[in-house]
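>>> build me a structure from this.
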Amino acid sequence: MLIRNRRAANWPFESASWSPSKASRPLLHRLHEWGHREVGHSFAELTELLVRTAVADGGRRVSVHLADQGRQALSVALSHRPERTVTDDAVLPELTRLGAVSCGMDTAEDGRRVWAVLDL
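Just a heads-up that it's a prediction; the model follows:
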């Protein structure tokens, strides 16, 4: 997955039970810095679900990536556990319920990625 020609940021986290709630804070702060002040609770819930899904893969760390373009934000959680296959069918409908206009998951060399795009 390449993110080009837009603002982007990323954060590493320990793969632990507290990481999902901890991860949403810096993402919200960064979106507010970028001028998206109306972003709030639904984006935090969406980010927590992304990170919780990556943590469930059982790796030692997860990373969270954020980008914005126009009036949309992309949030990606990466599990860093490459041998994990995509099997969780319940996550994508839940991301949609939380407001994702597009979402998905796949497995790459660096682990499982689960992502969502949210209108701002």
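>>> contacts, neighbours, all on C-alpha from now
Fine.
>>> all helices for this protein, in order.
In the chain, the segments counted as helices under DSSP state H are 19-33, 41-55, 91-97.
>>> ranking these by burial, who's on top?
Sort the helices of the chain by mean neighbour count, taking mean count of other Cα atoms under 10 Å, and helix 41-55 sits at the top with a mean of 23.
>>> I'd like the structure of this one too, to check against the first:
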Amino acid sequence: MANWTLEAAPWAVGKAGRAVVGRLHEWGYRHADRVAVDLAELLVRTAVADGGRRVSVHVADQDAQVLIVALSHRSGLAPGGGEVLSELAALGAVSCGTDAAEDGRRVWAVLDL
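Below you'll find the model as predicted:
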């Protein structure tokens, strides 16, 4: 498992994509770079748009799948996300979702590796 906390700024989108792919390479996954970057960037772009001060990115792998989660750290938001879920699925997520808790809104996607 890996995680990063970034400022909720436009530059965080690209940094998160690079960090996720770098970690996947460290774990021995080298064949899903473009899809992993696209998913991570969309997740972080969505979290940044929530308007919090920071976003967290969490990545975990199991059984040749990777879970990527972005947390907006802005409480009081509804789970929402119908449009982003459609976009995640179109990018190649085999599963995705969104929920809201006291620590902010989470948006996540699972990718087969």
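>>> for the aligned partner of Val20 of the second structure in the first structure, what are its contacts?
Matched by TM-score structural alignment, Val20 of the second structure corresponds to Leu27 in the first structure. By Cα atoms under 8 Å, 6 or more residues apart in numbering, the contact set of Leu27 of the first structure is Leu66.
>>> count the residues that sit near the spatially closest residue to Val21 of the second structure that is not a sequence neighbour.
Counting by Cα to Cα, 6 or more residues apart in numbering, Asp33 is the residue found nearest to Val21 of the second structure once chain neighbours are left out, at 6.0 Å. Residues lying near Asp33 of the second structure (other Cα atoms under 10 Å) number 18.
>>> residue in the first structure matching Asp33 of the second structure?
By TM-score structural alignment, Asp33 of the second structure lines up with Gly40.
>>> for Arg25 of the first structure, see how far away that match is.
Using Cα to Cα, to the nearest Å, Gly40 of the first structure is found at 10 Å from Arg25 of the first structure.
>>> next: Gly70 of the first structure.
Applying Cα to Cα, the value for Gly70 of the first structure to Arg25 of the first structure is 22 Å.
>>> for the most centrally placed residue in the first structure, give me its contacts.
Nearest residue to the geometric centre of the first structure (Cα atoms, centre = their mean): Val76, 3.3 Å. Going by Cα under 8 Å, 6+ apart, Val76 of the first structure touches 50, 64-66, 113-116.
>>> which residue packs closest to Val55 of the second structure, ignoring adjacent ones?
Ser72 (4.7 Å).
>>> surely that neighbour and Arg54 touch.
Yes: the pair formed by Ser72 of the second structure and Arg54 meets the contact definition of Cα atoms under 8 Å, at 6.6 Å.
>>> sounds good, over and out.
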